[in-house]
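[1] Task: produce atomic coordinates for the following.
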Amino acid sequence: MDLPFQIRKIIHVDMDAFYASVEQHDNPALKGKAIAVGGQHRGVVAAASYEARKYGVRSAMPSKTAKEKCPHLIFVPPRFPRYKEISAKIREIFYEYTDLVEPLSLDEAYLDVTENKKGIESANQIARDIRRRIFEETGLTASAGISVNKFLAKVASDINKPNGQKTIHPDRIESFLEELPVEKFYGVGKVTANKMFTLGIFKGKDLKKKTLEELTRLFGKSGSYYYHVVRGVHNSEVKPHRIQKSVAVERTFSEDLMDDQQINDKLESLSQELHQRLQKNNILGRSLTLKIKYKDFSLFTRSITQEEYFNSPVKYLETGKKLWELRPFDKPVRLLGLSVSQLNTEEKKQVSVQLKIPFKEFERD
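    Below is the predicted model of the structure:
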């Protein structure tokens, strides 16, 4: 395969059922049991242990549905300060190998190890070392994917989960992608996958038969993405400092909100919390969004953008009330959220080194 891009060594590290694994590690009585991190009565599942996943319990699933699928499911309240503490330890391990680390969340990150601080030629070896260090220092397991770009590394990290790793070697990219089910392509969600199925697209080789024009017509801007990634082309670099695009606060309520006074009280509380969070990080934004989730889980969002930055909880509250008046339904509300975007944070240009590395320096798994 003639690869039309420079070869890099990218690792995607993904912790295994992170929140749930932390809870099982800190409380040995939970080990081996089906647990869900999240609110039992009104919330949604933030994370599920592998024991719970066997019953179909997944993150973002309503707790009621999770309990129906797994009657013996144990709900554990989330402890985000603890998760952040462990995440910080894991990132310190990453930085021992490279400064080109792009965190995606508390439990996953991309690493560019084309050039690394320890001078290790094998990206496979680096991934093994990192996973071993994580286990020794936190007691938790991680999986990893290794390849020439972020897309392939992300796909690879999911193949041998949990507690495994997979390398997609440059000369195997074409055959790997041709046989990969389209629902396994990173960026192809359930709805898109179903649409592809109706078009007779089940594997990468089927997707590859479509022209750029066809895919753009069928999937809009995403069509170009699908056209290129099925050919192994994904030029996005590992960005060490991700620019924050929004700041949000939201609450799921133990009882549905029914009247305007309840809504106003909650909006006032959210406005204060949002202001404190923004002030703490010296952030301002010009766009405010109200998020409403109704009792039936239908979702409504509406935004207002202004020339000047929002700068006080009073402004957030006043604008939030205006957005509330634009709601399409008068139905019981289970969740409210406020978020600010179009921030005053300026994007910093990052310099990352891209070197053409001989294929032989990739160690096969």
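[2] switch to C-alpha atoms for all contacts and neighbour counts from now on
    Fine.
[3] gap between the longest helix belonging to the chain and the chain center?
    Counting residues, the longest helix found in the chain (DSSP state H) is helix 260-280. In terms of Cα atoms, centre = their mean, to the nearest Å, the centre of helix 260-280 is set 26 Å apart from its chain centre.
[4] Tell me where the stretch 101-250 of the chain has helices.
    Using DSSP state H, counting those that start in this stretch, the helices of the stretch 101-250 of the chain run over 123-138, 150-157, 173-179, 190-198, 204-208, 212-219, 221-229.
[5] looking at the ones you listed, which is buried most?
    helix 150-157 (a mean of 25; mean count of other Cα atoms under 10 Å).
[6] can you give me the strands in this protein?
    Here the chain has its strands, by DSSP state E, at 10-15, 35-38, 45-48, 74-76, 101-105, 108-112, 142-147, 165-167, 246-257, 285-294, 299-310, 333-343.
[7] a markdown table please, covering those and showing mean neighbour count.
    A markdown table is the format used below for those (neighbours: other Cα atoms under 10 Å):
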| stretch | mean neighbour count |
| --- | --- |
| strand 10-15 | 28 |
| strand 35-38 | 27 |
| strand 45-48 | 24 |
| strand 74-76 | 19 |
| strand 101-105 | 17 |
| strand 108-112 | 25 |
| strand 142-147 | 28 |
| strand 165-167 | 25 |
| strand 246-257 | 16 |
| strand 285-294 | 21 |
| strand 299-310 | 14 |
| strand 333-343 | 21 |
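[8] let's see this one next to it:
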Amino acid sequence: MRKILHVDMDAFYASVEQRDDPALRGRPVVVAWRGARSVVCAASYEARTFGVRSAMPALRAERLCPQAVFVPPDFPRYKAVSRQVREIFLSHTDLVQPLSLDEAYLDVTEPKIASPSATATAQAIRAQIREATGLTASAGVAPNKFIAKIASDWNKPDGLFVVKPAQVEAFLTPLPVGKIPGVGKVMQGKLEQLGVLTVGDLRRFGQEELQLRFGSFGAALYRRARGIDERPVQPDQPVQSISAEDTFATDLPLSALEPEVRRIAEKAWNASRKTERIGRTVVLKLKTAQFRILTRSLTPESPPDSVQAFTEIAVGLLQRIDLPDDTRYRLVGVGLSNFHDTEEVPMQPGLFG
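    Below is the predicted model of the structure:
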């Protein structure tokens, strides 16, 4: 039986800004660049009471909360704080799996520092974060990652929630089925048609029936409804994808996108050189002016071995966009995915191979 923590910093970027500027404390703070194309990176709890959320357009946030203070993001500063927090995690266990700058899973089944329980370890970590950074963190304690992540959100901000093994079924039963990872609005609608509104409702269905209806995801639904999650905490997850994207100042037609694709492909390729793994699949992402997202991908017989080869594939994917000519695009992204270790990738033989 594992003892898993999910630790999540509270309104991280906004909290750092409020910590470093006393004039922002107690005020609705929105971390975002101003502008028609900007999106919210983070919102303080004071701003959230007005409905402001991360990833929403900054213009909408401004309409919802006209009195909000907009602060441009300072990622080097946030990364510095994140490193402080990571050091605290690592003082308790080597099994730390970061999910982003502000959250991570920890396996404290066998902690470095003697502790009477996983709950006590979580309390100690939260206290050390507060002392070292002046910020608060919320934590969930559970037998696996799935339940720990839900639990960490239970008593936010500055909260701790524990789900013991014997409490798993009672904890999950009344939860909305949307709490299960992967159950978005579309899947939620399909489940509602079956009378499934809660995790308890989902538990009425057997694995075979769920797989028949939803394929491999049906098996995942069956396991999650019963609180089963055997995924280990993985400290050094191998790179799976690397990408870069940009939102244009004005919407562009498809015919004007090639220079943008070339520019962004170079950024993505340079980022991919920081790993020794090899990416095999080139991905092009476009977002229309109506916020429709399109992706096109190609896995060549031999992985791209230069920025030129990578870029030409990305540019070629533009030919596979078949929307009307008057469609305008607001964003383009280029990525490399399907990464493998070097020895796993068959390379193109040489001319005399």
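[9] Buried residues, the longest helix of the first structure. List them.
    Of the residues in helix 260-280 of the first structure, I263, N264, K266, L267, E268, L270, S271, Q272, E273, L274, H275, L278 count as buried by neighbour count, 16 or more other Cα atoms under 10 Å.
[10] any idea what S143 of the first structure aligns with in the second structure?
    Correspondence of S143 of the first structure to the second structure, assessed by TM-score structural alignment: S138.
[11] ditto for T289 of the first structure
    When the second structure is aligned by TM-score structural alignment, T289 of the first structure is paired with V283.
[12] Its match is in contact with T295, isn't it?
    Yes: using Cα atoms under 8 Å, V283 of the second structure is in contact with T295, at 6.9 Å.
[13] Can you tell me how far the aligned partner of L24 of the second structure in the first structure is from V76 of the first structure?
    For L24 of the second structure, the aligned position in the first structure is occupied by L30, per TM-score structural alignment. Separation of L30 of the first structure from V76 of the first structure (Cα to Cα, to the nearest Å) stands at 10 Å.
[14] ok, now D14 of the first structure?
    Distance from D14 of the first structure to V76 of the first structure, by Cα to Cα: 22 Å.
[15] ok, now E318 of the first structure?
    Note on E318 of the first structure: its distance to V76 of the first structure, by Cα to Cα, is 36 Å.
[16] Likewise for G200 of the first structure?
    Distance from G200 of the first structure to V76 of the first structure, counting by Cα to Cα: 43 Å.
[17] again with F202 of the first structure
    For F202 of the first structure relative to V76 of the first structure (Cα to Cα), the value is 38 Å.
[18] What of D16 of the first structure?
    Counting by Cα to Cα - D16 of the first structure and V76 of the first structure are separated by 17 Å.
[19] I'd like to check which residues are in contact with the aligned partner of G218 of the second structure in the first structure.
    Using TM-score structural alignment, the equivalent of G218 of the second structure in the first structure is G223. By Cα atoms under 8 Å, 6 or more residues apart in numbering, the contact list for G223 of the first structure reads L212, E214, L215, T216, R217.
[20] Trace the first one over to the second structure, please.
    Taking TM-score structural alignment as the criterion, the aligned counterpart of L212 of the first structure in the second structure is Q207.
[21] Kindly report the same for P62 of the first structure.
    In the second structure, P62 of the first structure lands on P57 (TM-score structural alignment).
[22] And for K245 of the first structure?
    Mapped onto the second structure by TM-score structural alignment, K245 of the first structure lines up with Q240.
[23] ditto for P81 of the first structure
    By TM-score structural alignment, P81 of the first structure lines up with P76.
[24] count of neighbours near its match?
    When counting by other Cα atoms under 10 Å, one arrives at 9 neighbours for P76 of the second structure.
[25] cool, and P240 of the first structure?
    Neighbour count for P240 of the first structure, taken as other Cα under 10 Å: 19.
[26] Test my guess that it contacts L100.
    Yes: contact status for P240 of the first structure versus L100: in contact at 5.1 Å, counting by Cα under 8 Å.
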